[in-house]
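[1] What follows is a predicted structure for the sequence shown.
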Amino acid sequence: MMFALFMLVVLVISGGIWLLDILVLRKRRPAGKADPILVEYSKSFFPVILVVFLIRSFVVEPFKIPSGSMMPTLLAGDFILVNKFTYGLRVPILNHTFFEVNHPKRGDVFVFHFPPDPSIDYIKRVVGVPGDKISYKDKQLYINGQKLDVSFVDDYQYPAAGLNMVYAKRYQEQLGDVKHDILIDEEAITTDGETEVPPGHYFAMGDNRDNSKDSRFWGFVPEDNLVGKAFFIWWNFDNFSRIGSIGH
């Protein structure tokens, strides 16, 4: 959000200088005199910034995965692309929808402004949509009273802080129309609870179920906080094989 605000400020300033030159300054300059350097830079940067700003605001935006909360679907260091129009066109910065398209569905991996601090962007999976009753008991997810189907895949390990290894089990979970992998650490303390998703909100969880601060801790994601749907991994400096994959 802060970068978008920065781009908007630069866009307004550069565009304002260019417009001022067209309407006022250019008429006062002697014929044949070169444009002032500030005007020259504004004329050069404004079209580029405008195109980038429009693409990032309404089409697609890049994000970097900062943590392992979405493992094994997304790894720390993955650079992903987020579809900005899947959930409707929104006013830049204010984020209010002015043209509705679709709403998040169970199983979507989505980016949103962190409810306790909207200046931070989070990425999780949509588990509950408005009206759903969500229950998490003994590391098992229930939606509207129905236990989700899970099947064991294999043992999984990954490095944690301090070079310690975390040993978990990977399961495949059926969430709506989406089959995706989750990680369960059987030795971790389970955060159990039951809640109902209110209108205009979503319940989000990380795929790394025992290493994710999500809706179980800080509550629901409001509609106005939505950014877009993650759909493509375009880079990872440490693992080139992840480039081009699509997380589900």
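    Cool, the structure landed. Residues are numbered from 1 along each chain as shown.
[2] C-alpha from now on. contacts and neighbour counts both.
    Will do.
[3] So what's the residue count around Gly228?
    Each residue near Gly228 was counted by other CA atoms under 10 Å, and the total is 26.
[4] Let me see the contact set for Pro62.
    Under the criterion of CA atoms under 8 Å, 6 or more residues apart in numbering, the neighbours of Pro62 are 79-82.
[5] Neighbours of Ser119, how many?
    Other residues near Ser119 come to 12 when the count uses other CA under 10 Å.
[6] Assumed it was part of a helix.
    No - using DSSP: H, G, I helix; E, B strand; the rest coil, the assignment for Ser119 is coil, not a helix.
[7] tell me the SS of the residue nearest the centre of the chain?
    Residue closest to the average C-alpha location in the chain (CA atoms, centre = their mean): Val111, at 2.0 Å. Under the three-state scheme (three-state DSSP), the conformation of Val111 reads as strand.
[8] With Ser57 instead?
    Ser57 ends up helix, using three-state DSSP.
[9] my read: Gln140 touches Lys147, true?
    Yes - between Gln140 and Lys147 there is a contact at 7.2 Å, judged by CA atoms under 8 Å.
[10] before we move on, back to that, what separation do you get for the residue nearest to the centre of the chain and Gly193?
    Between Val111 and Gly193 the distance is 24 Å, computed by CA to CA, to the nearest Å.
[11] Equivalent analysis for Val221, please.
    In terms of CA to CA, Val221 sits 17 Å off from Gly193.
[12] Check which residues of the strand or helix carrying Pro62 are buried.
    Under DSSP states H and E, the secondary-structure element containing Pro62 is strand 60-64. If you call a residue buried by 16 or more other CA atoms under 10 Å, then strand 60-64 has these buried ones: 60-61, 63-64.
[13] Below is an additional structure, to be compared with the one above:
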Amino acid sequence: MSWKFWQKSNQEDSNKPKKKKSRGREWVDAIIFAVVAATIIRVFFIEAYTIPTASMERSLLVGDFLFVSKMNYGARIPMTPVAFPFAHHTMPVTGTKAYWEGVQWKYRRLPGLSDIKRNDVVVFNYPQGDTVALEQQDVDYYQMVRAEGWKEINTRYTIVSRPVDKRENYIKRCIGIAGDTVSMKNGLVSVNGKPEKLKPTGEISYEVVFKTADVNPTVFEDLGFNISEDIRSSMTPKVYIFNGTAPMMAEVKKLDFVQSVKEFTAADNIREGDVFPYDKNRNWNVDNFGPIIIPKKGWTVKLDSVTMPLYERSIRIYEGNKVEKAATGWLINDKPADSYTFKMDYYWMMGDNRHRSADSRYWGFVPEDHIVGKALFIWMSYDTNASFFKKIRWGRLLRGIH
């Protein structure tokens, strides 16, 4: 074939009108582009999140819709990359897995704008969400096992394991960062020996004594209380347990029929079995615990009967080591060990609604590979219990999170 003939043939082909895409093909291309673009934004930049429980009230309310930044702490590269778009761990209709565990990538994170700071409001994967009873997904599997035994739970329910990035998303306030020492006394948290008062928007329980039994409950509604959820009677007449913020309780104290208001916390030296680290030798509860040193990357801890209840899960589950108790001490990856050096940073997370929050007091440390992002601002707030015209909380829209 001569060069002129080829050139002429090619020119004729280029002059032919291109075949126009069908409307169906255009729609398919548009949908694919939108899904890919939205997935990239969701994974690496920003993601919407909703508040499902009251654990952060009244800093964050049930029905608040947030934007969570992936860039602040550095976007986490997907650890389970083969997954259905926009589904977290379960398909919405079929209830089956929304991901495939055949491909698993190591934990990596892009450079971020800042490190996690104390008092940041952080979204993270639930650390103890590695094992789940499908029929009771709202209940902690390990708590169920402690209450009823491993055999009973594993026989009665369908048990599945989930990779780190497919565990439930939680949102709490970071009380302590890696290397900090945290403790709590009579409901007051201390970090590195310095007391940290609860934020004005945080809630705790109070014991309120009335002078009379004849009280109009609508008074408390006007002060911002949900009567059915925030106020309950005690076994003693005229004594009630309130859940509220310090400013709200200051207003309650001013009421002429109120005799006294005081914080209602658990007694010191009384053990609660579901409080981390579930050690019978520690009389810890939700209002009194510690001190606890939060593991830091490169920190070496001595392994003994005092430290292992605190750090064994981090060493075994979060950092992927084989841990066994031997007659003379501990074996890590089948080798005798009297100390361990951590490979990751860890954090201590707590809810602002201190007596209605499942947080680090119950399940311990949050590893850095579980961190999802930083809560930035509320873009919508919706009160399902309000009347139709009051459902949107207009005053909370576009409010920053502090």
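    Perfect, thanks for sending it. Owing to the predicted nature of the structure, the values given are computational and were not obtained by experimental measurement.
[14] Just name the closest of the contacts of Pro62 of the first structure to Phe152 of the first structure, please.
    Minimum separation from Phe152 of the first structure among the contacts of Pro62 of the first structure (CA to CA) is found for Ile80, which lies at 27.2 Å.
[15] what about the closest one, neighbour count?
    The tally of other residues near Ile80 of the first structure (other CA under 10 Å) stands at 23.
[16] Would you map the strands across the stretch 201-350 of the second structure?
    Chain-ordered strands for the stretch 201-350 of the second structure, with DSSP state E, counting those that start in this stretch as the definition, fall at 203-210, 231-233, 239-245, 258-263, 289-293, 300-302, 323-326, 329-332, 335-337, 339-341, 346-350.
[17] what's the longest one packed up against?
    When you say that, I think you mean strand 203-210 of the second structure. strand 239-245, strand 258-263 (3 or more CA pairs under 8 Å, 6 or more residues apart in numbering; DSSP states H and E).
[18] ranges for the helices of the first structure?
    Along the first structure, counting by DSSP state H, helices occupy 2-20, 26-28, 37-58, 215-218.
[19] Dump those to TSV, plus distance to Asp121 of the first structure and mean neighbour count.
    As requested, those are arranged in TSV below (distance: least, CA to CA, whole Å; neighbours: other CA atoms under 10 Å):
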stretch	distance to Asp121 of the first structure	mean neighbour count
helix 2-20	10	16
helix 26-28	43	12
helix 37-58	14	16
helix 215-218	14	15
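[20] Let me know which of the ones you listed is the nearest to Gly200 of the first structure.
    Distances from Gly200 of the first structure to each of the helices of the first structure were compared using CA to CA; the shortest belongs to helix 215-218, at 14.6 Å.
[21] ok, the counterpart of Met56 of the second structure in the first structure - contacts?
    Matched by TM-score structural alignment, Met56 of the second structure corresponds to Met70 in the first structure. Shown here is Met70 of the first structure, whose contacts under the criterion CA under 8 Å, 6+ apart are 123-124, 206-208, 212.
[22] hmm, which of the residues you listed are the buried ones?
    For the contacts of Met70 of the first structure, a burial check counting by 16+ other CA under 10 Å picks out 123-124, 206-208, 212.
[23] Trace Lys105 of the first structure over to the second structure, please.
    Pairing criterion TM-score structural alignment: the partner of Lys105 of the first structure within the second structure is identified as Lys117.
[24] Its match and Tyr126 of the second structure, how far apart?
    With distances defined as CA to CA, the gap from Lys117 of the second structure to Tyr126 of the second structure amounts to 19 Å.
[25] Of those two, give the one with the bigger neighbour count.
    Each of Lys117 of the second structure and Tyr126 has its neighbours counted (other CA under 10 Å); Tyr126 has more, 21 against 15.
[26] Surely Gln174 of the first structure touches His180?
    Yes - counting by CA under 8 Å, a contact exists between Gln174 of the first structure and His180, whose distance comes to 6.7 Å.
[27] Okay, angle between the strand holding Pro62 of the first structure and helix 37-58 too, please.
    Relative orientation of strand 60-64 of the first structure and helix 37-58, computed by axes from the mean of the first three to the mean of the last three CA atoms, to 10 degrees: 90 degrees.
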